[in-house]
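okay, predicted coordinates and the sequence, questions at the end:
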Amino acid sequence: MSVGFRCCALIPWMVLAAVLGSVLSLGEDLDRPLFGPPGSPIGVHESDPGLKKVMLFAEERYNRGSNAMHLRKISRFVSATKQLVKGIRYTITVELSNTLCKKSAMVRTCDFYPETQKLKTEVCVFEVWDIPWQGTSTLLKQKCSPKAAEVEETNRVAEPTNSQPVEESVQLLGQFKDFMVKYKKDYSSQEEAERRLQIFQENLKTAEKLQALDQGSAEYGVTKFSDLTEEEFRSTYLNPLLSQWTLHRGMKPAPPAKTPAPDSWDWRDHGAVSPVKNQGMCGSCWAFSVTGNIEGQWFLKNGTLLSLSEQELVDCDGLDQACRGGLPSNAYEAIEKLGGLESETDYSYTGHKQKCDFTNRKVAAYINSSVELPKDEREIAAWLAENGPISVALNAFAMQFYKKGVSHPWKIFCNPWMIDHAVLLVGYGERNGIPFWAIKNSWGEDYGEQGYYYLQRGSNACGINRMGSSAVIN
């Protein structure tokens, strides 16, 4: 059955034809910044004082997260840009190499290895958000690879040349048209359509790179997020606060499981998981992760599966930042102080912060405390099978283009320290010899496999083991 092309009247086929013309002409348009002034990225010279400061910060964070014995330092500056985004966001490309200094050494200067083969130089891209007037810096992204296989910034692709075959351009336009129809995309102008087509093309390259390097059975490609830049996707759907380890509240450890983990387990088969929800254009994944956990805990204690209110947390959790992110540990504490959660029916989701409208008499479920899960994946599996779905978090870079299968991105795409999305672990098992975690996401049923993401289990992929937690209901 053929699908007719229907779209907003503002973007008829003639506009897309004009877009095709821009793809074929390939003039100066492709060099323009993705965001026009104000706030456009601009090049930064190596001598810029602010850049020097954030380069030292990035270097320090790299060494803190590395398990190498020796310190690594920036051996060559490649390029940098900065952008005004409620502070200054720096994107830095540098080379890092081994020094002779061990991490434990308290020395002021560290020389590089004189032997080239021992330098083990890496090319790294760092994104740092610096707020000078607050004296704070945040590492948003870190991607490194051996110099012999340099990794480009994920938001850039090789520009096409005038010799690009017409057939290739037509194919690209056809994919973009199908994408717009499938996901009901409406753009307000020809200029915006052109920009989204350019981003779409760049994202196809990123998805191809993920596909080529995936170590599992995942399929990556066009998703409903394919017209968003990495920065737009991160700022709209993800949660950078999760990687700020100094913000995390200490939680008491969960008691170990009484029995070893069975070969497989899925709480969807036992009635403890509500339908997939959609957080919309709001970084409230932390609220969905926590309510999903409490829904499972309440079911196991009381035999009733309730759909609980995420909006209550968005509006009333004073410890977190609503659509700008939050931490599960804070959310549990807020729920205890509030006295519980209302149902989704009584306090429905809007996807933006409102005035708190919590009513004690409408509490549908409560918790008594919360616990932190161990970091060993076998222990996590055993605890899950015995005690219910678990709130977890992970690095979601590969999730923007995930379609199906068991995902196992290379660490360079999925740094376990750069956690930025909270989800719900509902089960585990094995597919065609690949062990997996079954993860309930909060981006709607039209994401992934009916709203679920499957991640390789057993290698701490994407930091899935670092932030497991659960509410406790006595």
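Right, received. Where do you want to start? Residues are numbered from 1 along each chain as shown.

from here on, contacts and neighbour counts on C-alpha atoms
OK.

select the longest helix from the protein.
helix 190-213 (DSSP state H).

list the buried residues for that helix?
190, 193-207, 210-211 (16 or more other Cα atoms under 10 Å).

what's the following helix or strand after it?
Proceeding N to C from helix 190-213, the next assigned helix or strand is strand 219-220, under DSSP states H and E.

report all helices and strands that that next one contacts.
helix 190-213, strand 402-404 (3 or more Cα pairs under 8 Å, 6 or more residues apart in numbering; DSSP states H and E).

contact partners for the residue nearest the centre of the chain?
Centroid-nearest residue in the chain: Ala396, 2.9 Å away (criterion: Cα atoms, centre = their mean). Listed by Cα atoms under 8 Å, 6 or more residues apart in numbering, the contact partners of Ala396 are 238, 414, 419-421, 462.

that one and Ile335: what is the separation?
Look at Ala396 and Ile335: by Cα to Cα, to the nearest Å, they are 26 Å apart.

correct me, but Val128 touches Leu140?
Yes - between Val128 and Leu140 there is a contact under Cα atoms under 8 Å: 5.6 Å.

could you pull out the helices for the stretch 251-400 of the chain?
In the stretch 251-400 of the chain, the helices defined using DSSP state H, counting those that start in this stretch lie at 285-302, 311-316, 328-338, 377-387.

alongside the first one, take a look at this:
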Amino acid sequence: MSTKILCSSLLFLTITMGVWSCLVASSRVTFDYQNSMRLRHQQWMAHHGKVYADASEEDMRFNVFKNNVERIETFNAGPDKGYKLGVNKYADLTNEEFRWLHIGGFVRRDEEAGLVSAAKSKPFRYANATGLPSAVDWRKKGAVTPIKQQGDCGSCWAFAAVAAVEGIHQLKTGKLLSLSTQELVDCDGKNYGCNGGYPNHAFQFIVNNNGLTTEENYPYKGKDGVCKAMGTAQKVAKISGYDKVPSKNETALMQAVAHQPVAVLIDGGDFDFQFYKKGVFSGECKSSTDHVVTVVGYGTAGDENKYWVIKNSWGTTWGENGYMKIQRDYADESGLCGLAKAAYYPTM
């Protein structure tokens, strides 16, 4: 065998071995990554008490989890947008599933038009409010109860309405009471229980019902139930009515929030909203509303980064311990995620 042939054979063998080594190394990295992600998923399951029906469902949920985690980490590693995402308890759900299970403030367009026009005849009581504070946080004023959890029931409308009533009741009486959301879910026939609803309908029910009872007296079940007359007998918080903030007007919303917590409709179903962790949210979302939250304050981060503070009903593991800071004075008059389109507050 000639030296040239020998050298060529050795070169071919070297290249082949090199390629094989790279493939083995690549396979090992992929294997290690999969194992690492599997372990991460199992730890996440244990932390959130997740149990699946069988191995097939666990595999399917693992793949959803992995895709969500990768997308979250890619976002956080990218250019700083002023907010971060986090791997929360919704990490094994696709965005479509998340919307279906956890968004419950849907708006039927035919009804929304009637609700907005009907509210126009009532004057906005805070229209002449001036000299507003640069920052408000009703949590610090003792007018906000701890974060609650709606679970797989689309009852956000009830939680938002209750939070607003808890707020005005504390401001007027000095007593902060945790009121019953389940009473609204079970007894408010104008709304749709776990299938969604409107905070203004909830306020009207509370007026007609001569108030609400406490959470302790009528605890939350996270599902539709039969209205329990005995459970609703003891009314502890009453309102006289409700008002609507002028639509598509963040200045008016600020005037209202400066005086009390306000329930607002919002688009809460997009990926970044689902996995929001901290910072001032400014992500892409729609102006069509499908969720209801309570605005419990506003402020400014840095020199110009204005935000609203919203109380959600997805537990403390979502967002900043259950709250979100979301961009204020957005370019679109509807507000970011449509939060200025339909806002309501109870009166006493």
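That came through fine. Quick caveat: nothing in here was measured; it's all calculated off a predicted structure.

which residue lines up with Ile380 of structure 1 in structure 2?
Alignment note: Ile380 of structure 1 maps to Leu253 in structure 2; criterion TM-score structural alignment.

which position in structure 2 aligns with Ile74 of structure 1?
In structure 2, Ile74 of structure 1 lands on no residue (TM-score structural alignment).

excluding residues flanking it in the chain, which one is nearest Ile74 of structure 1?
Closest residue to Ile74 of structure 1 apart from its sequence neighbours, by Cα to Cα, 6 or more residues apart in numbering: Leu96 at 4.3 Å.

got it, and Glu95 of structure 1?
Val123 (4.5 Å).

try Ile206 of structure 2
Excluding its sequence neighbours, the residue lying closest to Ile206 of structure 2 (Cα to Cα, 6+ apart) is Leu212, at 6.3 Å.

and the gap between the one you found and Tyr218 of structure 2?
Distance, Leu212 of structure 2 to Tyr218 of structure 2, using Cα to Cα: 10 Å.

so for these two, which sits in the more crowded spot?
The neighbour count for Leu212 of structure 2 versus Tyr218, taken as other Cα atoms under 10 Å, is higher for Leu212 (25 against 19).

rewinding a little: and of the contacts of Ala396 of structure 1, the nearest to Ser470 of structure 1?
The nearest member of the contacts of Ala396 of structure 1 to Ser470 of structure 1, counting by Cα to Cα, is His421 at 16.3 Å.

and the closest one, what does it touch?
So His421 of structure 1 contacts 238-240, 242, 285-286, 393-396 (Cα under 8 Å, 6+ apart).

buried stuff in stretch 262-279 of structure 2?
262-279.

likewise for stretch 370-388 of structure 1?
370-374, 377, 379-388.

which two from these end up farthest apart in space?
Greatest spacing in these, by Cα to Cα: Ser370 and Glu377 (19.4 Å).

with adjacent residues omitted, what lies nearest to the aligned partner of Asp263 of structure 1 in structure 2?
Aligned against structure 2 by TM-score structural alignment, Asp263 of structure 1 finds its counterpart in Ser134. Nearest residue to Ser134 of structure 2, sequence neighbours excluded (Cα to Cα, 6+ apart): Gly299, at 6.5 Å.

the aligned partner of that neighbour in structure 1: neighbour count?
With TM-score structural alignment as the matching criterion, the partner of Gly299 of structure 2 in structure 1 is Gly429. Counted with other Cα under 10 Å, the neighbours of Gly429 of structure 1 add up to 18.

now do the SS call for Gly429 of structure 1.
strand (DSSP: H, G, I helix; E, B strand; the rest coil).

so how far is Pro435 of structure 1 from it?
Gly429 of structure 1 sits 6 Å away from Pro435 of structure 1, going by Cα to Cα.

mind checking which helix or strand His41 of structure 2 is in?
In the assignment (DSSP H and E), His41 of structure 2 maps to helix 3-48.

what packs against that helix?
Using 3+ Cα pairs under 8 Å, 6+ apart, helix 3-48 of structure 2 sits against helix 55-77.

need the helices of the stretch 251-400 of structure 1 in TSV with distance to His352 of structure 1, can you?
Converted to TSV, those look like this (distance: least, Cα to Cα, whole Å):
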stretch	distance to His352 of structure 1
helix 285-302	12
helix 311-316	7
helix 328-338	17
helix 377-387	32
